[in-house]
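Engineer: here you go, sequence then predicted model.
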Amino acid sequence: MSSTALRRPTLLLLGDSLTEQGSDPNIGGWVCKLQYCYTRSADVVVRGLYGYSTEMFVRQALPKLARDVGTWSEPPALVTLWLGGNDSALLSGYEAALHVPLAQYRVNLPVNDQLRLELSGDGELDFSNAGTAVYAQACVEEAHAIGVSVLDLHTTMNALNEQERKDCQNDGLHLTTKGNALVADAILATVEREFPTLARRLNKWEHPDYLDLLAKVEK
């Protein structure tokens, strides 16, 4: 990669447990992969909040986040927002308190009903794939309506066969190493496809390769 004199861009990753756990190197977190891919070209700032619904995020986290970002020398070059899984909690399940009406959610995640049912102590589901599908579709429609790029991971996950989906989620909800790899690759591909100018910027190192520096000294 070549170096660049441009200001180092910042990538801001926002979300719930899927983003928080994406920072876990023990499971090959998708955030870790992005940080590694862009370590020479960008700063990756993460705000992953386990258990947060969109309502909690907007009420509790967003005001301070807005103040913090307002102090930056320039706005983030890319923002990812992964919220909605907790919003889609079933009203009949033990996570009902997290439920947020469909109109309030922003983004969704896939759920493996059978695996979560097997792991549930009382045999009741707190989320369902059918329930989150409604939120996922609304997310896609809302993103298109406001002209924001959207990565439909719900459809991506459900395109896999049953065993592949189980391999991607350790409890039917949170990501395994394989699931994190799938998400990271999907995000990287989306950046290349949807934001080519940014992708070129991210492919330029902030500082030269040491071999280039040695070559200059030798001359």
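Structural biologist: Arrived safely.

Engineer: going forward, measure contacts and count neighbours with C-alpha atoms only.
Structural biologist: Noted.

Engineer: so which residues of the chain form helices?
Structural biologist: 17-20, 30-37, 54-56, 62-70, 113-119, 129-146, 153-158, 162-168, 177-194, 196-202, 210-218 (DSSP state H).

Engineer: pipe those helices into TSV and attach mean neighbour count and distance to L90 per row.
Structural biologist: TSV is the format used below for the helices of the chain (neighbours: other C-alpha atoms under 10 Å; distance: least, C-alpha to C-alpha, whole Å):
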stretch	mean neighbour count	distance to L90
helix 17-20	22	18
helix 30-37	20	27
helix 54-56	20	15
helix 62-70	12	25
helix 113-119	17	12
helix 129-146	17	7
helix 153-158	17	17
helix 162-168	17	21
helix 177-194	17	23
helix 196-202	15	38
helix 210-218	9	54
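
Engineer: N86 is nearest to which of those helices?
Structural biologist: N86 lies closest to helix 54-56 among these, at 8.0 Å (C-alpha to C-alpha).

Engineer: mind listing residues that contact that closest one?
Structural biologist: Contacts with helix 54-56, where a contact means C-alpha atoms under 8 Å, 6 or more residues apart in numbering, come from L83, G84, D87, V100, Q104, Y105, R106.

Engineer: what about versus this one:
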Amino acid sequence: MASNVQDVFMLFGDSITQGGWEPGLNALGQRLSHVYARKLDVLNRGFSGYNTEWAIPVFEQCFAKRADEHAPKVQVLTIWFGANDACIKPSPQHVPLSKFISNMKHLVQMVKSPTSAYYSPTTRIILITPPPVDTYQRRADLESRNPPIALDRLFATTEAYAQAVKDVAAEENVAVVDVWGTLWEAVGKEEKSLTKFLIDGLHLNEAGYQVVYDELIKTITQVYPDIHYDNLGPIFPPWAQIDWDAPLKSLYIKEHNE
């Protein structure tokens, strides 16, 4: 008997993923949980401040091994890193670009490779690029703290890490959501205009999460249409379809009756 009859939509990333359920933002996780209600359980596996180096051992504990036949199946996996890896030295969050690329490939191959203990051939993988950094807003935010903190990110550096995510997606043949490029085009390539989408020069506001949600659903529609919420039925029947005279026949799925 399965421990959970409902499959999973897992969001794996840093604070921008973790913030997907923040009250008042109508953010990514909230929106996905709404449209996938009774179809897929949307799991928040975002870890504030984490980079890919720290994410790998965490992923090994968050993602079920192939031998665990009782674990819910992860139907969709988003991997959203780069915002912290792109920190500049001497930040402990900094991961060199070459190592970041290697780590991203490793995360993908943990799921895709038939030799991996975490092999899950039915999992649809979607990489997400970090958003652009507004260094004007970010510097002001950091300098306002007590004690003040020096600027920890550069615009061009984060752009390079965003490009690396797209390159990895192409090489590994998985889908990608280009948040960096979409937001940059939306502000007319004016860095100071990124305040429209960012709270502090780094994290997304409600408008920013709206863009990410729209682009993610567009990607699912184009690349993985079978897992679009409109193409999934509810895991249990609508109440009007229950056999009222013998409800247990309707309410237990097949595997529970075997």
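Structural biologist: Looks like it came in fine. Computed from a predicted structure; not experimentally measured.

Engineer: all strands for the stretch 1-150 of the second structure, in order.
Structural biologist: Under the criterion DSSP state E, counting those that start in this stretch, strands of the stretch 1-150 of the second structure are mapped to 8-13, 41-46, 74-80, 124-128.

Engineer: could you dump these to CSV with mean neighbour count?
Structural biologist: Conversion of those to CSV gives the following (neighbours: other C-alpha atoms under 10 Å):
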stretch, mean neighbour count
strand 8-13, 24
strand 41-46, 19
strand 74-80, 22
strand 124-128, 23
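
Engineer: distance to T182 of the second structure added to those, as TSV?
Structural biologist: Formatted as TSV, the strands of the stretch 1-150 of the second structure follow (distance: least, C-alpha to C-alpha, whole Å):
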stretch	distance to T182 of the second structure
strand 8-13	19
strand 41-46	22
strand 74-80	15
strand 124-128	11
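
Engineer: and of those, who's closest to V108 of the second structure?
Structural biologist: With C-alpha to C-alpha as the criterion, V108 of the second structure lies closest to strand 124-128 of these, at 7.6 Å.

Engineer: T10 of the first structure reaches R40, doesn't it?
Structural biologist: No: applying C-alpha atoms under 8 Å as the test, T10 of the first structure and R40 come out as separate, 11.9 Å apart.

Engineer: F57 of the first structure matches what in the second structure?
Structural biologist: In the second structure, F57 of the first structure lines up with A55, judged by TM-score structural alignment.

Engineer: make that L18 of the first structure, sorry
Structural biologist: Using TM-score structural alignment, L18 of the first structure lines up with I16 in the second structure.

Engineer: number of nearby residues for the closest residue in space to that match that isn't next to it in sequence?
Structural biologist: Using C-alpha to C-alpha, 6 or more residues apart in numbering and skipping the chain neighbours, the partner closest in space to I16 of the second structure is H203 (6.1 Å). For H203 of the second structure, the number of neighbouring residues by other C-alpha atoms under 10 Å comes to 21.

Engineer: so how far is Q163 of the second structure from H203 of the second structure?
Structural biologist: 19 Å (C-alpha to C-alpha, to the nearest Å).

Engineer: try V95 of the second structure
Structural biologist: Applying C-alpha to C-alpha to V95 of the second structure and Q163 of the second structure gives a distance of 15 Å.

Engineer: quick one: F155 of the second structure from D134 of the second structure, how far?
Structural biologist: For F155 of the second structure, the distance to D134 of the second structure - C-alpha to C-alpha - is 7 Å.

Engineer: identify the residue of the second structure aligned to D43 of the first structure.
Structural biologist: Aligned partner of D43 of the first structure by TM-score structural alignment: D41.

Engineer: dump the residue contacts of the nearest residue to its match once chain neighbours are set aside.
Structural biologist: What sits nearest to D41 of the second structure in space, not counting adjacent residues and going by C-alpha to C-alpha, 6+ apart, is V8, at 4.7 Å. Contacts of V8 of the second structure were listed using C-alpha under 8 Å, 6+ apart, and they are L40, D41, V42, L43, P72, K73, V74, Q75, V76.

Engineer: quick one: which of these is nearest to A150 of the second structure?
Structural biologist: Among those, and counting by C-alpha to C-alpha, the member closest to A150 of the second structure is L43, at 34.1 Å.

Engineer: and the gap between that closest one and A67 of the second structure?
Structural biologist: Shown here: L43 of the second structure relative to A67 of the second structure, a distance of 21 Å by C-alpha to C-alpha.

Engineer: could you do N205 of the second structure as well?
Structural biologist: Here the criterion is C-alpha to C-alpha. By it, N205 of the second structure lies 40 Å from A67 of the second structure.

Engineer: the first structure: which residue goes with P96 of the second structure?
Structural biologist: Taking TM-score structural alignment, the alignment pairs P96 of the second structure with P101 from the first structure.

Engineer: count of neighbours near the closest residue to that match other than its chain neighbours?
Structural biologist: Nearest residue to P101 of the first structure, sequence neighbours excluded (C-alpha to C-alpha, 6+ apart): D87, at 7.1 Å. Neighbour count of D87 of the first structure, defined by other C-alpha under 10 Å: 29.
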